[in-house]
Structure formats: structure tokens, C-alpha cells
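Undergrad: Sequence and predicted structure below; questions after.
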Amino acid sequence: MYLVSLSDRVVYCGNPVHKRNPGDFGLSPPAGPRPGKSLCDTAAIFEKAVAGELLKEGARRGLVSRQVNNDWPQNIWAVTDDGMPLEAQLENRETGAYHGYPMPPTDPFVELVMTEWEARRP
């Protein structure tokens, strides 16, 4: 029940440091990729609704961190239809807004995210 409630309440807001192409995210500033930051563009997610649905699906499947900030998990993970693992990080602990980015392939947590995403398929 908690996961369904969480998935209904989380919001995807994006973050300009992870964007080269701002798509329809309405970010301010529009885009400002920073060296060393992974870019959402590599996941080919240019629509805020798509990013939001992935965030909600990650919450529904229970791919959430144990670390909680004001009742919001610090991180939520998801996987695109193309098999790219994503990590969302809490941006606003009052509203439950998150920004996300592709996980680096060298991250040892990628394998667990991929395995759990498939194991928890509805």
C-alpha cells in the first residue's frame, strides 16, 4: 500500500545540469550540462511525462532507497524499455520532487537494479 501511495505522490522535476536538450521539461535555466554529470540525453528521454512515469513505476516496484528524507526515499531506480538503468534523486523533500539520470555502467549497483526491475515486473 505504501508503494502505491508513494508512486501516486512522487513528481519528476528534472535538473538542468543533467540536460543538453531540455525537451519539454520547462527547466530554468533551460539546460546547463556540467562536466562530470551524466546526461539524461543518453537515455533518449526528452519528455517530462516519460521521465515521470518511469519514476512512478520505480516506486510501484519498490526500487526505493532505505534512506528517507521527510518521508521521501532519497533515491528511486527504474529501467527504460531499452534496458538503461536510471537513478532518481530527491530534489525537494517538501514536495517529493525528483531529478534523474542514467546510471554509469561502472556502478556496481546497476546489476541489482536490473535484476530487481525484472523480478518485480507487474
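TA: Ah, there it is. Quantities reported herein were computed from a predicted structural model and do not represent experimental measurements.
Undergrad: all contacts plus neighbour counts: C-alpha atoms, from now on.
TA: Fine.
Undergrad: helices or strands up against the longest strand anywhere in the chain?
TA: The strand that spans the most residues within the chain, counting by DSSP state E, is strand 85-92. Using 3 or more C-alpha pairs under 8 Å, 6 or more residues apart in numbering; DSSP states H and E, the elements in contact with strand 85-92 are strand 75-79, strand 97-102, helix 110-119.
Undergrad: Now do the last one against strand 75-79, angle only.
TA: This points to helix 110-119. Here helix 110-119 runs at an angle of 70 degrees relative to strand 75-79 (axes from the mean of the first three to the mean of the last three C-alpha atoms, to 10 degrees).
Undergrad: Mind listing residues that contact helix 110-119?
TA: Helix 110-119 has contacts (C-alpha atoms under 8 Å, 6 or more residues apart in numbering) with 58, 61, 63, 77-79, 83, 85, 103-104.
Undergrad: and with 10 Å instead?
TA: 57-58, 61-63, 77-79, 83-87, 103-105 (C-alpha atoms under 10 Å, 6 or more residues apart in numbering).
Undergrad: And for stretch 13-31?
TA: 12, 32-42, 44-49, 51-52, 88-92, 96-102.
Undergrad: Need the distance between the two termini of that stretch.
TA: Stretch 13-31 has its terminal residues 13 Å apart, counting by C-alpha to C-alpha, to the nearest Å.
Undergrad: chain center to it, what's the gap?
TA: 14 Å (C-alpha atoms, centre = their mean, to the nearest Å).
Undergrad: And here is the other one:
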Amino acid sequence: MASVAVADTRDAQGRTEIRVVRRKPPLRVHLPRLSENEKRDLSLDEPDEAARTALAGRARYEGYGKHKRNLHLWNLAAFHGYAPDRTFCEDVGFERRDEQRIPVLLHRGIAAGLFGDLHRQGDPTMLWTIDDNGWIYEMRQTNSGQALYHGYPMAPTNALGRKVIARFETWIFSFPREERDPALLAALRDAQDRYS
């Protein structure tokens, strides 16, 4: 709720004028989310190669206005629901020009086995990926049965980030040293710093 202050001023004729001034509320504090939330947890078992390949062949991204500040730039409809803890792509530097990178990020998360533990009509309801700059993006199923996902940045206070990073690290180090992508190693280090 906005705080209220009373301003006591005098006008040009010397009369007292009282005005009520509303101040903006303080910035919202992001409280850590618990990874124990059964609706959004990393699967206990890593998906096998067949499951990863099947999902990679079908998975697509579609933007969603809930996580965009500048809807007109993304050509998205306004979000009218209540979501006080939502995060915005623009707040972490992800702009419309970055949209072309989304298929790479989506497939990176699938290849790393960053699947949620719940499935709906054969597809995981949640996926995660790690961007080159270390931000973790959570991708939620938009339409079940169509492998259609929308994504948003995960807050650095989110406890689930450490699980995502651990599995991502395991995936990277499963490759022989000479085959490890330096960009992915840098993304891993940045994610570890941000979500520590």
C-alpha cells in the first residue's frame, strides 16, 4: 500500500492549503522460493537420450505477456491475472532482439536433461536452461500435448537454481575435456556466481 504524506503549503494570498501526497510503495523484496514445491521441481532421474531427442524434435517456444514489460515490442496480449512474484525478461537484459536465440536455449536445457518431475500428455510441464550470461530461465508448458513452452528468468534467490546448476554441470562434464564448450563452461561459472 502506498504511504500517505500531508503537505502544508501557503498559496499566493497567504491561505493555508493542505494536500495529500501519495508515495510509491517500497520496492518488492524477492523472497526465496523453496525447491520443495512439488509443482516445480527438477526430476529425480535424468531423462534418457530417447526422451531428450523426442522432446527436442517437438518443443517450441511462444511468448507470453505475463513476463514481458513492453508487450507492444513483443506483439503480445496483456496479462490480466494476479502474479506478484513474476519476473520479467527485460529486467535481466533479454530483449526482443534476443528472441532468435530462444530455440538454442530451449534445446540446451533439453540436452542437459533439465526436465521437471511432472508430465502432462507425455511432456514435462517444466524445463530449465542456462543462458550464456548465467541467468536460468524456467520454461513452463503453455499447451499440454503440443510441447509448447513459455519462459521467464528465475530469481537469484530461488533455491531450485542450485539443483538446475548441479545437473547442468554434470551434463557439461560428461563430455571429454577437449569437447567441452568454453561458452557453456563460462555460463556455468556465471550461474554459480549468480545463484550461490
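TA: Sure, I can see it. Because the structure is a prediction, the values reported are computed rather than measured.
Undergrad: Could I get the TM-score for this pair?
TA: After superposition, the two chains reach a TM-score of 0.84 (TM-score structural alignment, normalised by the length of the first structure), with 121 aligned residues with a C-alpha RMSD of 2.3 Å.
Undergrad: Now list the buried members of the contacts of helix 110-119 of the first structure.
TA: 57-58, 61-63, 77-79, 84-87, 103 (16 or more other C-alpha atoms under 10 Å).
Undergrad: show me what contacts the most centrally placed residue in the first structure?
TA: Of all residues in the first structure, the one closest to the mean position by C-alpha atoms, centre = their mean is Ala88, 2.9 Å from it. Ala88 of the first structure sits next to 12, 14, 51, 54-55, 58, 64, 73-78, 97-103 when contact means C-alpha under 10 Å, 6+ apart.
Undergrad: which one in the second structure is aligned with it?
TA: Alignment note (TM-score structural alignment): Ala88 of the first structure maps to Met139 of the second structure.
Undergrad: Please name the nearest non-neighbouring residue to that match.
TA: Gly151 (4.1 Å; C-alpha to C-alpha, 6 or more residues apart in numbering).
Undergrad: any idea how far Val4 of the second structure is from the one you found?
TA: Taking C-alpha to C-alpha, one finds Gly151 of the second structure at 37 Å from Val4 of the second structure.
Undergrad: quick one, which of the two is more surrounded?
TA: Comparing Gly151 of the second structure with Val4 by other C-alpha atoms under 10 Å, the one with more neighbours is Gly151, at 27 against 12.
Undergrad: who's in contact with the counterpart of the more buried one in the first structure?
TA: Under the alignment by TM-score structural alignment, Gly151 of the second structure pairs with Gly100 in the first structure. Shown in contact with Gly100 of the first structure (C-alpha under 10 Å, 6+ apart): 12-15, 18, 38-40, 51-52, 54-55, 75-78, 86-91.
Undergrad: Could you find the counterpart of Ser38 of the first structure in the second structure?
TA: Match for Ser38 of the first structure (TM-score structural alignment): Thr87.
Undergrad: Equivalent analysis for Ala119 of the first structure, please.
TA: Match for Ala119 of the first structure (TM-score structural alignment): Thr170.
Undergrad: Check which helix or strand Pro29 of the first structure maps to.
TA: Pro29 of the first structure belongs to no helix or strand when assigned by DSSP states H and E.
Undergrad: quick one: it from Gly14 of the first structure, how far?
TA: Counting by C-alpha to C-alpha, the gap from Pro29 of the first structure to Gly14 of the first structure is 11 Å.
Undergrad: and those two? which has more neighbours close in?
TA: Neighbours per residue (other C-alpha under 10 Å) separate Pro29 of the first structure from Gly14, with Gly14 holding more: 25 against 10.
Undergrad: Tell me the spacing between the more buried one and Lys56 of the first structure.
TA: Going from Gly14 of the first structure to Lys56 of the first structure by C-alpha to C-alpha gives 14 Å.
Undergrad: follow-up on the earlier one: among the contacts of helix 110-119 of the first structure, which one sits closest to Pro122 of the first structure?
TA: Arg61 (7.8 Å; C-alpha to C-alpha).
Undergrad: quick one, strands of the second structure?
TA: 4-10, 16-22, 60-61, 119-120, 123-124, 126-130, 136-143, 148-153.
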